[in-house]
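Novice: Next comes the sequence, and after it the predicted model I'd like to discuss.
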Amino acid sequence: MDSQTVHPAPPDIRQGTGSDFAQLSRKVADAGLMGRRPGYYAARIASVAALYVGGWVAFVLVGDSWWTLAVAAFLAVVFGQVALLAHDVAHRQVFRLRKASERTGRIAGNAGIGMGYGWWQDKHTRHHANPNHEELDPDLIPDVLVWSRNQAHASTGLPRLLGRYQAFLFFPLLTLEGFNLHLSGVRSLADRSLKNRVAEGSMLFAHFAVYLGALLLVLPPGMALAFLAVHQCLFGVYLGSIFAPNHKGMPILTGDDRPDFLRRQVLTSRNVRGGWFTDVALGGLNYQIEHHLFPSMPSPHLRKAQVIVRRHCQELGVDYLETSLITSYRQALASLHHAGAPIRQPVPA
């Protein structure tokens, strides 16, 4: 079978006791997996920074040539790796002190790739607290797509227009995700509760000015527009392809559906099988279950933690899902198609 579970029949998602996670936490701590990895992150930050600088040097050297679109594709992947680093920084996996984490996160997010770090961190924190909860997870807001049949029944406007064929439109729509991140970061600056608004805004607009200025300085207008489109669209597809396998197609909670912490995280998450290439390409988020249980665990420890977590879930009779990357996309798209079914049904005369 392509999907691997450790329990054939998932238990009721509401059952369980809080002590189950405490027992697991002790096992993980005893294995030394919560310890920091400064050497690993120093090497990773240096590698990504070198690729980032090297990409822009290549952009200048290639200059007025259509080969610049290959550089755009390369930089799309590098931008995705910067986003993954910002993710680890936000979860306090890299630095012990909060100030160091926040400063590095803003430099990587706002200045590096034009993503509003403060806005994203707040959104992502709320997602971790209530993954796949229809009312509480900001990643399930039906702003463009509908994620459940309840949302489909209540949909209007764009979600209703797209919902009929949303499974087929999902990956094409990801080409807009990079632009959406930029726009959301700018819009968040209007929120007075956003911390360090001045610093966030200054870095964001400095990124946009330098980025667009470089394109127009090195390339003719038409080629600059093509570079921007290829770079930003592939960046969005890469980001979406990283995050889509994690929760889409997994159980969706509603209302008072709030199981204990361990089950809330495990039963709504999916792991993706693979070797070192998958670990690098997905930034360790292929171990989504372990990441959600222990968000501050350094990403290189997640593979080792998986053995402990999977065995613990098996002992408890808690369903633990792990699939191939292709199967995860298939399940996510099937879920989207299922969610949009009410929109496809003909309206009674």
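Specialist: Now that the structure is in, tell me what you want to look at.

Novice: From here on, just use CA atoms for contacts and neighbour counts.
Specialist: Noted.

Novice: need the helices for the stretch 51-200 of the chain, in chain order.
Specialist: For the stretch 51-200 of the chain, helices defined by DSSP state H, counting those that start in this stretch occupy the ranges 68-90, 98-106, 117-129, 149-154, 157-163, 166-174, 177-188, 197-218.

Novice: another one to put next to it:
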Amino acid sequence: MNEIRATGPARASSGVKREGPSEFTGLAQIIRDSGLLRRRYGYYWAKLIAAPVVLGLCLTAFVWIGDTWWQMFTAAVLGIVLTQIAFLGHDAAHRQIFVSGKWNDWACLVIGDLLVGMSYGWWQHKHTRHHANPNKLGADPDIELPVIVVTAEAAAVPRPAVISWLRSHQGLFFFPILLLEGISLHASGVRRVFVREHLNRRWVEIGFIGIRLIGYGVLVFFVLSPGVAVAFLAVQLGVFGFYMGASFAPNHKGMPIVPRDMTLDFLHRQVTMSRNIRGSRVLDTVMGGLNYQIEHHLFPSMPRPHLRAAAPMIAAYCREHDIPYTQTGLFTSYAIIVRYINRVGLGERDVFTCPLVDQRRHLTAGG
């Protein structure tokens, strides 16, 4: 019910208030007074210490088990562990761990480049643009996907018959394609590190990524026979990519798309285009806090363990100001995503039109 209320065209006539930045100022004051922006050093230091220890234990077990097809289970576990470590890097990139920007940067370099094998500089550039304008055409790189189309604008570009057929059925392929996300993340980061000379700490990233990717590959092929090694890497990267994609996809996919020429105030821009996922503290851990996407977009530097406490406060504030606040279950969000991208692929032009766009058109017509 919350999902329909937040994204359906019927929302256009409800009279969304547009009081400008003062609305967010009031909310920011409430959050500051609550103490939810304070650092959680104990929580994060425990994770920073645990990350290399757990990864080291996984690699030790890998060497001890040896050349056997049972290593596919090790590969799956390693994919999960690396995703959880990547979530920690996400927190550091948003300055959630330390006050010092330099400390957060170096934490990201070690976590992202050295442990996970993803370029921090590439990801930071891409993710910063996404946070500034979520779901906005021409501004958010996360809606400019190479395979799946999530906007009517991209779907309208003429394609060969085979591509058109695939896109009209793209909902069926969405989750299988996520198995390739791990390869894509590594490849995109490596490409940017070697091509963009102006990247901050470029040589540090090249060194860390080189140690991680080359060293890891040598270890895998040293311990396993070639066939088993290739299968091991495929399973590990597949689990890593699927887990990452399945955690990030519910946040904005299937939410309103903002036109290129439309400007929204910060509060409406971040809340209306984001979706929260209801669940227990177990889900909070599984999704790395990404299930509180609204809170995260409004207060990116808020430590992950505080997001759960902030959610009901922000939801209440949005209700008072008549701002759509979307919450749904995890599997419901996946169903919404599949239905949405299928509609886009079929060329429907009105997929989940932004309610604020509808309101503006309504007021213009009335005037």
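Specialist: Nice, thanks for sending it over. Please read these numbers as outputs of a predicted model, since none were measured by experiment.

Novice: overall similarity of the pair, as a TM-score.
Specialist: The TM-score (TM-score structural alignment, normalised by the length of the first structure) is 0.94; 343 aligned residues with a C-alpha RMSD of 2.0 Å.

Novice: just to revisit the earlier point, out of the helices of the stretch 51-200 of the first structure, indicate the one that is most buried.
Specialist: Among those, the stretch with the highest mean neighbour count (mean count of other C-alpha atoms under 10 Å) is helix 68-90, at a mean of 22.

Novice: What is the corresponding segment of the second structure for that one?
Specialist: Aligned by TM-score structural alignment, helix 68-90 of the first structure falls on residues 71-93 of the second structure.

Novice: The matching stretch vs the first structure, average offset?
Specialist: Taken over the aligned residues, the distance from stretch 71-93 of the second structure to the first structure averages 0.5 Å (mean C-alpha distance after the TM-score superposition for the first structure).

Novice: what does that stretch contact?
Specialist: 47-48, 51, 54-55, 58, 62, 65, 97-98, 104-105, 107-108, 111-112, 115-116, 124, 231-233, 235-240, 243-244, 286, 288, 301, 303-304 (C-alpha atoms under 8 Å, 6 or more residues apart in numbering).

Novice: Please pick the buried ones from those.
Specialist: 47-48, 51, 54-55, 58, 62, 97-98, 104-105, 107-108, 111-112, 115-116, 232-233, 235-240, 243-244, 286, 288, 301, 303-304 (16 or more other C-alpha atoms under 10 Å).

Novice: Tell me who's in contact with the residue nearest the centre of the second structure.
Specialist: Closest residue to the average C-alpha location of the second structure: Phe248 at 3.4 Å, with C-alpha atoms, centre = their mean. Contacts here follow C-alpha under 8 Å, 6+ apart; on that basis Phe248 of the second structure touches Leu290.

Novice: what separates the match of helix 68-90 of the first structure from the chain centre, distance-wise?
Specialist: Stretch 71-93 of the second structure has its C-alpha centroid displaced from the chain centroid by 15 Å (C-alpha atoms, centre = their mean, to the nearest Å).

Novice: now stretch 274-283 of the first structure
Specialist: Taking C-alpha atoms, centre = their mean, the mean C-alpha location of stretch 274-283 of the first structure is offset from the chain mean by 14 Å.

Novice: what's the matching range in the second structure for it?
Specialist: Under TM-score structural alignment, the match for stretch 274-283 of the first structure in the second structure covers residues 279-288.

Novice: residues in contact with that stretch?
Specialist: 84, 87-88, 247, 290-291, 304, 329-330.

Novice: 6 Å instead?
Specialist: The contact list for stretch 279-288 of the second structure, computed with C-alpha atoms under 6 Å, 6 or more residues apart in numbering, reads 87, 247.

Novice: Stretch 328-342 of the second structure now?
Specialist: Outside of stretch 328-342 of the second structure, the residues within contact range by C-alpha under 6 Å, 6+ apart are 150, 170-171, 250, 253-254, 277-278.

Novice: Read off where that stretch ends up in the first structure.
Specialist: Using TM-score structural alignment, stretch 328-342 of the second structure corresponds to residues 323-337 of the first structure.

Novice: Can you point out the buried residues in that stretch?
Specialist: The neighbour-count check on stretch 323-337 of the first structure (16+ other C-alpha under 10 Å) flags 323-325, 328-329, 331-333, 335-337 as buried.

Novice: Inside helices: which ones of those residues?
Specialist: Among these, the members falling in helices (DSSP state H) are 325, 328-329, 331-333, 335-337.

Novice: Just give me the closest of those residues to Gly35 of the first structure.
Specialist: Leu325 (28.7 Å; C-alpha to C-alpha).

Novice: how far away is that closest one from Val146 of the first structure?
Specialist: Counting by C-alpha to C-alpha, to the nearest Å, the gap from Leu325 of the first structure to Val146 of the first structure is 23 Å.

Novice: Likewise for Thr268 of the first structure?
Specialist: On the measure of C-alpha to C-alpha, Thr268 of the first structure and Val146 of the first structure end up 17 Å apart.

Novice: do Ala73 of the first structure as well
Specialist: Distance from Ala73 of the first structure to Val146 of the first structure, by C-alpha to C-alpha: 30 Å.

Novice: about what we covered before: in the first structure, what sits opposite the residue nearest to the centre of the second structure in the alignment?
Specialist: Checking TM-score structural alignment: Phe248 of the second structure goes with Phe243.
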